[in-house]
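K.L.:
sequence isn't available, so here's the structure alone:
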């Protein structure tokens, strides 16, 4: 089997990061808003009597016209200590360019599945990727990330610890600065493992560039809400919404710092813009939960608001104040958007769905 060395920043390291080892009532219907405030609605629980990892893991990566970043991400996965059984690339951009990236890595010994999707949006892309995945466990990252060499190995280890479905988040650390890209983005830096309760806020799970999940648990809650996330009217928040719904369905949820990806940095202007969209997605998500009769939504919104206000009160630099204000104002605007969103649409049923184009496999 060919060994593929990581490109870009990972080639400078030449090794893995030095890391320490280490369940329903029916949904409420006519009175959802009142029931949400009273905490009366409970989701269906996801349960299983079967082991959640039989040794099969699929990796899902969504890409949009970033062939260099995609190649770097693929090389990191293919250089890992434990190779996945399959890598699914959801391509919403130039299909021929992406196909060339995959063909150049077709000898690595891992099937590379190229799904060409005409519909734009991160949520739609991840949903299509998980539907295409064959593994019992799906590891998800973005094309502008570089997974640690032990990324798949750690996911396999954690999913094998018990028979129940699992949602697992991990650390997101910044890649080295490049030019004006100096600001870390979507970071999760805690080195303390955690098992999360249903009362814990969903942002404690981690963030969208780095998570793994039992495929059946993802599909049982309907996957990503395609009204949310990059490329959708909801702008962001699909990861927080997904984590919340999976966790609330009774799936065991943990944060494991050994599972690491490195994420590209942003320019200061990009970071400020993403503060707004992140807040927008959070506000839209919470209002969507309230409309669905989610009894925990108001408490999570209060927790979110208090956390942001405390950070604003402690801010001493002008940029930090401006960024926090952007996030809070984005949250308020997102809440208004959430009130006006149409009903959640079910994700497509498979690769034959009209939103997903031709699928090819290399390797």
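P.N.:
In hand now; what should we look at? From a predicted model like this one, the values you see are computed outputs, not experimental measurements.

K.L.:
switch to C-alpha atoms for all contacts and neighbour counts from now on
P.N.:
OK.

K.L.:
neighbours of the closest residue in space to residue 229 that isn't next to it in sequence, how many?
P.N.:
Excluding the flanking residues, the one nearest residue 229 by Cα to Cα, 6 or more residues apart in numbering is residue 236, at 3.7 Å. Neighbours of residue 236 under the rule other Cα atoms under 10 Å: 28.

K.L.:
hold the first one in mind and look at this next one:
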């Protein structure tokens, strides 16, 4: 029996002012066991160095450079999706290097079940050349009261259905996406944290399966973000925390029905997490962890939460909340 025909895969790489990392990513894509049918590098109009790096790989890859003027990863990925021609759209970060069988493993999943709308996998995180260690079976799950469990970077075991994929390593069936795009209401001028949560939950509400397979892997070298959310490079920034809390809240308010919204609001404000502290977690950060930014993190999170609760009630999505 002849093998099934391959689905053409478009790879999107949003980038901004990390030309050396971009070169590493594109070199990894040029070594794939199943060559992508199209590679779209989305660059900002004020980042000629990244555009020049992408152009150098035009001979090794079916590469296109898409220039965007709007800041943020949301606009960059949306532009890539608009330009995608493959049946499958795979997205990775410019500071990631997909393993050689990344495209091949992604493509195979979409033959397995026509209900699969999205596939992602593990991003092996490296800090100064040293990989993070750990093993988790609970990955990409939304708990009923609103806590999101990530662990995509340390997921182990068999492939499983999840609620949320991670933006360093995710893919979608183009026909499942349809007219859907990343949410332009999300705040931020760069990373626009929690964009994956929002988009994944919207796909789940449409009835699509999202699969996390640890063998669909990339090496991830988290690099400086050239906006106020600079991760560990420049410490805590209250506006970045507020934006992230807003985005998290907006995504969950759109996903939950009225009862779950009330439960989520109570949990988020009174308890929360170390990343997005409510009152209890704020006290824990201050008293047990001796975090000198504890009070500022709590204030910023609460500002983002309140704004997200307000704007979340105004959602104009056509999907009915779960």
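P.N.:
The structure has been received and is ready for your questions. Owing to the predicted nature of the structure, the values given are computational and were not obtained by experimental measurement.

K.L.:
got a TM-score for the pair?
P.N.:
The TM-score (TM-score structural alignment, normalised by the length of structure 2) is 0.72; 281 aligned residues with a Cα RMSD of 4.0 Å.

K.L.:
which residues touch the equivalent of the residue nearest to residue 229 of structure 1 over in structure 2?
P.N.:
The equivalent of residue 236 of structure 1 in structure 2 is residue 193 (alignment by TM-score structural alignment). With contact set as Cα atoms under 8 Å, 6 or more residues apart in numbering, residue 193 of structure 2 has these partners: 243, 244, 247.

K.L.:
which residues touch the counterpart of the last one in structure 1?
P.N.:
Yep, that's residue 247 of structure 2 we're talking about. Counting by TM-score structural alignment, residue 247 of structure 2 corresponds to residue 281 in structure 1. By Cα under 8 Å, 6+ apart, the contact list for residue 281 of structure 1 reads 228, 229, 234, 235, 236, 237, 238, 331, 334.

K.L.:
any idea how far residue 281 of structure 1 lies from residue 169 of structure 1?
P.N.:
Going from residue 281 of structure 1 to residue 169 of structure 1 by Cα to Cα, to the nearest Å gives 19 Å.

K.L.:
same check on residue 78 of structure 1?
P.N.:
Distance, residue 78 of structure 1 to residue 169 of structure 1, using Cα to Cα: 21 Å.

K.L.:
looking at those two, which one has more neighbours?
P.N.:
Neighbours were tallied for residue 78 of structure 1 and for residue 169 using other Cα under 10 Å; the higher tally belongs to residue 169 (31 against 24).

K.L.:
that one contacts residue 255, doesn't it?
P.N.:
Yes: under the criterion of Cα atoms under 8 Å, residue 169 of structure 1 makes contact with residue 255 at 4.7 Å.

K.L.:
what is in contact with those two at once?
P.N.:
In contact with both residue 169 of structure 1 and residue 255: 205, 206, using Cα under 8 Å, 6+ apart.

K.L.:
which one of the contacts of residue 193 of structure 2 sits closest to residue 282 of structure 2?
P.N.:
residue 244 (16.4 Å; Cα to Cα).

K.L.:
count of neighbours near that closest one?
P.N.:
Per other Cα under 10 Å, the neighbour tally for residue 244 of structure 2 reads 27.

K.L.:
residues touching it, list them.
P.N.:
By Cα under 8 Å, 6+ apart, the neighbours of residue 244 of structure 2 are 187, 192, 193, 194, 304.

K.L.:
so how far is residue 238 of structure 2 from it?
P.N.:
On the measure of Cα to Cα, residue 244 of structure 2 and residue 238 of structure 2 end up 10 Å apart.

K.L.:
ok, which stretches of the stretch 1-150 of structure 2 are helices?
P.N.:
19-29, 48-56, 73-83, 102-112 (DSSP state H, counting those that start in this stretch).

K.L.:
just those: most buried one?
P.N.:
Neighbour counts (mean count of other Cα atoms under 10 Å) averaged over each of these peak at helix 73-83, with a mean of 22.

K.L.:
matching residues in structure 1 for it?
P.N.:
Using TM-score structural alignment, helix 73-83 of structure 2 pairs with 122-132 in structure 1.

K.L.:
what's the mean distance for that stretch versus structure 2?
P.N.:
With mean Cα distance after the TM-score superposition for structure 1, stretch 122-132 of structure 1 departs from structure 2 by a mean of 0.9 Å once superposed.

K.L.:
residue 238 of structure 1: what's it in contact with?
P.N.:
Applying Cα under 8 Å, 6+ apart, the residues near residue 238 of structure 1 are 123, 208, 224, 225, 226, 228, 229, 281, 285.

K.L.:
in helices, which of those residues fall?
P.N.:
Members of the contacts of residue 238 of structure 1 lying in helices (criterion: DSSP state H): 123, 281, 285.

K.L.:
so which of these comes closest to residue 152 of structure 1?
P.N.:
Closest approach to residue 152 of structure 1 among these (Cα to Cα): residue 123, at 21.9 Å.

K.L.:
good, we can wrap up now.
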